[in-house]
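Peer 1: For reference, the sequence and a predicted model appear below.
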Amino acid sequence: MSIDQAKKLQPRASVPAEVIRGPFDPGGQPSLERDHPLHVSLFAWNVRSGLAATKAVLTDEGRYADQWAWPASRELLRTAERVGFDSQLQYGMWSGYGGATNWNGAGLDFATGAAASAAVTDRLGLFTTVHVGYDFHPLLVAKLTAATDHVSGGRLGVNIVAAYDLADYAQFGFGFGTERDPDADERGITRSSAERYAMADEFCTLLKYLWTSAEPVDFEGKYFQAYGAQVNPRPTSSPRPLLMSAASSDLGIDFAARQCDAIFIAGLQSGGHDSDAVKASYATTAAKVRAAAASHDRQVRICGMCFVVMDETDEKAAATMAWLEQEIDVAAVQNLYSRYRGVPSEALDAQVNENWVRNLGLGISGRQIVGSYETVANELADLYEAGVEHVAMCFWDPARSVEAFGTHVMPLLKERGLRH
């Protein structure tokens, strides 16, 4: 049966998609207004050990590593909501990085984690993470996310990742070819960064059509096709859920500026740089991203990712951080990097250095914030002054730290005008 014949069997006629690539915002962009000047997210709560590749988690796995497991994660989310966090953001994983800690080797997936979060919270915003590149069709993602947004009363946002992980490609049945291997076989992945972002661009366009169109849609792109496609219920969020992405390369910034509403940026780590240099690096990138969005008549929310180790004093927090560094699971960090780079981990020995391992193993190159509650508040204020409006924080010792953040840090942020 041809596509035209199949379409005649559908109960309603479909409308052709006139746009394939962004910028595309049917009905306009969602509101980027925030309840507080600095929006605060709990990040990476849904995967084993979060952003911490350290053998320190093995001293009490239930407390440090398995915060993702239900019902512990249920209570963590409820605590985050109670103490004033604005949202949670799931880290998207399909496999972990091994090592002695089995770093990220277990966790709640993008669909189950988001739906479960919706059911056990009332106010908390829910950001889930979806990978483009493993042949997930936008119709599937549109259906799952629209239903979750409906269940949550319009609290869902979607973080888009242009998939890159070669081990995960293999899990989905693809070969290991990359742009470094142009002779990959017919099932090999030969997608360059440009092609991955082109796929993500089409993916988001069709996703937006499906979220917003009252009529079935025909979409004929290079990477995705759909005929008579529709979802019902459509999202409760109006005109649609927020789209989020992380961007560092020019390609990534171009894609995110055209299609997404909230964009993660990175700056210098504090180690080896004074605070003014760190702030300046974030401010420069934030201005670049905003300018890219403005060139498409769009606005964006600037976001930052942080790994937080905090205690009553700077000295106590520094001692904990020193312990975490001493126990870093180097094998797991090497596995992560080898999958990013597409080379065997044993070939990385010559590339390993202390700062590289520290930055990847404790925060995956996000901003490391280590210190007292006052120090944490001050560093978050620095990020805000640099243009970061939304921080996604992964905490060492999650249950204790989320409670302490609400008790000690939130009032300090209020004093600094960052919370109402």
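Peer 2: Everything's here; your move. This structure is a prediction, so every number in the text was calculated from the model and none was measured.
Peer 1: all contacts plus neighbour counts: C-alpha atoms, from now on.
Peer 2: OK.
Peer 1: Residue 391 against residue 305, yeah?
Peer 2: Yes. Residue 391 is within contact range of residue 305, at 5.8 Å (criterion: CA atoms under 8 Å).
Peer 1: which one of those two has more residues nearby?
Peer 2: residue 305 (24 against 21; other CA atoms under 10 Å).
Peer 1: Now do the SS call for that one.
Peer 2: Here residue 305 is recorded as strand under DSSP: H, G, I helix; E, B strand; the rest coil.
Peer 1: correct me, but it touches residue 389?
Peer 2: No. Taking contacts as CA under 8 Å, residue 305 lies outside contact range of residue 389: 11.3 Å.
Peer 1: Residues in contact with both of these two, list them for me.
Peer 2: Residues touching both residue 305 and residue 389 (CA atoms under 8 Å, 6 or more residues apart in numbering): none.
Peer 1: what about the helices in the stretch 201-350 of the chain?
Peer 2: Using DSSP state H, counting those that start in this stretch, the helices found in the stretch 201-350 of the chain span residues 250-259, 275-294, 314-326, 330-341.
Peer 1: so which of those comes closest to residue 42?
Peer 2: Nearest of these to residue 42, taken as CA to CA: helix 314-326 at 19.4 Å.
Peer 1: Would you mind listing the buried residues in that closest one?
Peer 2: 314, 316, 317, 318, 320, 321, 324, 325 (16 or more other CA atoms under 10 Å).
Peer 1: For residue 87, state which of the residues you listed is nearest.
Peer 2: residue 317 (25.1 Å).
Peer 1: shouldn't that closest one be in contact with residue 372?
Peer 2: Yes. Contact criterion CA under 8 Å: residue 317 and residue 372 qualify, at 6.6 Å.
Peer 1: For whatever helix or strand residue 41 lives in, which helices and strands make contact with it?
Peer 2: Secondary structure from DSSP states H and E places residue 41 in strand 39-43. The criterion is 3 or more CA pairs under 8 Å, 6 or more residues apart in numbering; DSSP states H and E, and the helices and strands that strand 39-43 contacts are strand 87-89, strand 390-395.
Peer 1: rerun at 10 Å
Peer 2: helix 72-83, strand 87-89, strand 125-132, strand 301-311, strand 390-395 (3 or more CA pairs under 10 Å, 6 or more residues apart in numbering; DSSP states H and E).
Peer 1: Next, the angle from the longest one to strand 39-43.
Peer 2: Interaxial angle of helix 72-83 relative to strand 39-43 (axes from the mean of the first three to the mean of the last three CA atoms, to 10 degrees): 170 degrees.
Peer 1: Buried ones in helix 72-83, by neighbour count?
Peer 2: Here helix 72-83 shows 73, 74, 76, 77, 78, 79, 80, 81, 82 as buried, counting by 16+ other CA under 10 Å.
Peer 1: okay, now the one to match up with it:
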Amino acid sequence: MSATHRVEFIGFLSHREASEARPGDGPLVDKAFLGACARAQEHAGFDRALIAYHSTAPDGLQVAAQAAQETRRLGLLVAHRPGVIAPTVAARQFATFDHFSDGRAAINIISGGDAAEQRRDGDFLDHDERYARTDEYLDVLKHAWRSREPFDFEGRYYRVKEHFAQVQPLQAHLPIYFSGSSPAALKVAGRHADVFMMWGEPLAGIAEQIAAVRAAAARHGRAGAVRFSLSVRPILGATEAEAWARAERVRDAVRTRLGSARPAGGMPQNTGSQRLLEFAARGEVLDSCLWTGITALTGASSGAAASTGIGGNSTALVGTPEQVADALVAYHRLGVDTFLVRGFDLLADALQYGSELLPRVRGKIPASIPAAALAPF
């Protein structure tokens, strides 16, 4: 592990050009767009790019493999849902991909927060059981990555006899990014997460989550081992007024895009979306420039993601590049060293972030942070 680690930026890759504010056009699997978007993010200075998971979407690991062929440096963070395939199979898939991508693979574990979405892939466990299963899943996954001899595993959800994988990750440690805000999720994060991913909440909410995860990690002898990531949707303008005018145009486009797909009333099932809605109810602008307008409009729901691209990651930082950079630095002071910044126009926004936002943030944040605060990378 390196003694120092600079701030990390994660982008977002999709199999087609679409977002909450933009209908998908062209083929569902658009190799040209994916390649352009991956190369743009590499050029813009992103460290990694996330490939999301949804039960109706093209396979994320294959999307990541295509993106790896289009780039040389960009890391690929692939969202993966435990329970869909056996952990031993997933271990071999990700280890193989790590070799073909020259050590650029990382995994984002998402246990799932919507029962209807889970059932589409044949998963009928309840919320807390899904996280209990994830705990076992990660035990088996990590054993498969590290074991030099056949091993057995006996658990409630998985039973393995004399498993041995010839292929293991090229990296000494394949980073595990973890998502989930419920008490059941925090327990698993404390045991397994290298990076805990959070949606864009106000500073007080992020401080609360960081404290909870650190406490959970300390119970497993991992105090200081978990890093923290924040996911936000920056909306930039040359002036503050221009940025807010652009935000209103985004809201109008999302409203049009939703149409009859606008989520019905009622709270979403996952805790992270519930938290975002609670914050949105407190005001449309929180802290210096955290905007909840899209959150309130969509209900912070992932239920319509298949047709509209809408998910819980809906809060935006609105302002000039300098204002948004200052807002990100405020999160860094709380312990966040990774930022997932995704726009409402994937390609154009990524290039803008690379020229106007990422350099500013890196210039404001010290080049290193204490090694004790870092996960293996």
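Peer 2: Arrived safely. Please read all numbers here as calculations on a predicted model, not as lab measurements.
Peer 1: hang on, the earlier thing: distance to residue 268 of the first structure added to the helices and strands packed on strand 39-43 of the first structure, as CSV?
Peer 2: Shown next, in CSV, are these (distance: least, CA to CA, whole Å):
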stretch, distance to residue 268 of the first structure
helix 72-83, 28
strand 87-89, 23
strand 125-132, 25
strand 301-311, 12
strand 390-395, 16
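Peer 1: Ok, which of these comes nearest residue 235 of the first structure?
Peer 2: It's strand 125-132; of these, that one is closest to residue 235 of the first structure (CA to CA) at 13.3 Å.
Peer 1: Show me the strands in the first structure, by range?
Peer 2: In the first structure, the segments counted as strands under DSSP state E are 15-16, 39-43, 87-89, 125-132, 156-162, 217-220, 225-229, 242-246, 262-265, 301-311, 367-372, 390-395.
Peer 1: how about those, which one is nearest residue 67 of the first structure?
Peer 2: Per CA to CA, nearest to residue 67 of the first structure of the strands of the first structure: strand 390-395, 10.8 Å.
Peer 1: The closest one to strand 367-372, inter-axis angle?
Peer 2: Using the same axes, to 10 degrees: strand 390-395 of the first structure against strand 367-372 is 60 degrees.
Peer 1: Which elements pack onto strand 390-395 of the first structure?
Peer 2: By 3+ CA pairs under 10 Å, 6+ apart, strand 390-395 of the first structure packs against strand 39-43, strand 87-89, strand 262-265, strand 301-311, strand 367-372, helix 373-385, helix 398-404.
Peer 1: Can you tell me which of these is nearest to residue 62 of the first structure?
Peer 2: Of these, the one closest to residue 62 of the first structure (CA to CA) turns out to be helix 398-404, at 10.6 Å.
Peer 1: who touches that closest one?
Peer 2: 42, 45, 49-50, 63-68, 72-73, 75-77, 79-85, 308-312, 373, 393-396, 407-410 (CA atoms under 10 Å, 6 or more residues apart in numbering).
Peer 1: Now which residue in the second structure aligns to residue 222 of the first structure?
Peer 2: Alignment note: residue 222 of the first structure maps to residue 156 in the second structure; criterion TM-score structural alignment.
Peer 1: for its match, what are its contacts?
Peer 2: Contacts of residue 156 of the second structure by CA under 10 Å, 6+ apart are 132, 133, 136.
Peer 1: what do you get if the cut-off is 8 Å, keeping everything else the same?
Peer 2: Taking CA under 8 Å, 6+ apart as the test, what residue 156 of the second structure contacts is residue 133.
Peer 1: Check the gap between the residue opposite residue 124 of the first structure in the second structure once aligned and residue 104 of the second structure for me.
Peer 2: When the second structure is aligned by TM-score structural alignment, residue 124 of the first structure is paired with residue 74. From residue 74 of the second structure across to residue 104 of the second structure, the span is 7 Å (CA to CA, to the nearest Å).
Peer 1: Likewise for residue 345 of the second structure?
Peer 2: Taken as CA to CA, the span from residue 345 of the second structure to residue 104 of the second structure is 25 Å.
Peer 1: what does residue 247 of the second structure give?
Peer 2: 34 Å.
Peer 1: again, but for residue 244 of the second structure
Peer 2: Distance from residue 244 of the second structure to residue 104 of the second structure, by CA to CA: 37 Å.
Peer 1: With residue 358 of the second structure instead?
Peer 2: Residue 358 of the second structure is 21 Å from residue 104 of the second structure, by CA to CA.
Peer 1: Equivalent analysis for residue 64 of the second structure, please.
Peer 2: Distance from residue 64 of the second structure to residue 104 of the second structure, by CA to CA: 10 Å.
Peer 1: quick one: which of the two has more around it?
Peer 2: Shown here are residue 64 of the second structure and residue 104; by other CA under 10 Å, residue 64 has more neighbours (26 against 22).
Peer 1: Which residues are in contact with that one?
Peer 2: Contacts of residue 64 of the second structure (CA under 8 Å, 6+ apart): 51, 76, 77, 78.
Peer 1: What subset of these is buried?
Peer 2: Applying 16+ other CA under 10 Å to those flags 51, 76, 77, 78 as buried.
Peer 1: Correct me if wrong: the third one contacts residue 47.
Peer 2: Just to be clear, that refers to residue 77 of the second structure. No. Residue 77 of the second structure lies out of contact with residue 47 (CA under 8 Å); the separation is 10.0 Å.
Peer 1: Distance of the equivalent of residue 243 of the first structure over in the second structure relative to residue 326 of the second structure?
Peer 2: With TM-score structural alignment defining the correspondence, residue 243 of the first structure maps onto residue 176 in the second structure. Using CA to CA, we find residue 176 of the second structure at a distance of 28 Å from residue 326 of the second structure.
Peer 1: The two: which is more packed in?
Peer 2: When residue 176 of the second structure and residue 326 are compared for neighbours, residue 176 comes out ahead with 23 against 18, by other CA under 10 Å.
Peer 1: Where do the helices of the stretch 1-150 of the first structure begin and end?
Peer 2: So, for the stretch 1-150 of the first structure - with DSSP H, counting those that start in this stretch - the helices run 3-8, 61-64, 72-83, 110-120, 138-152.
Peer 1: Put together JSON lines for those helices, with distance to residue 417 of the first structure on each row.
Peer 2: Formatted as JSON lines, the helices of the stretch 1-150 of the first structure follow (distance: least, CA to CA, whole Å):
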{"stretch": "helix 3-8", "distance to residue 417 of the first structure": "56"}
{"stretch": "helix 61-64", "distance to residue 417 of the first structure": "32"}
{"stretch": "helix 72-83", "distance to residue 417 of the first structure": "17"}
{"stretch": "helix 110-120", "distance to residue 417 of the first structure": "29"}
{"stretch": "helix 138-152", "distance to residue 417 of the first structure": "29"}
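Peer 1: Much appreciated, bye for now.
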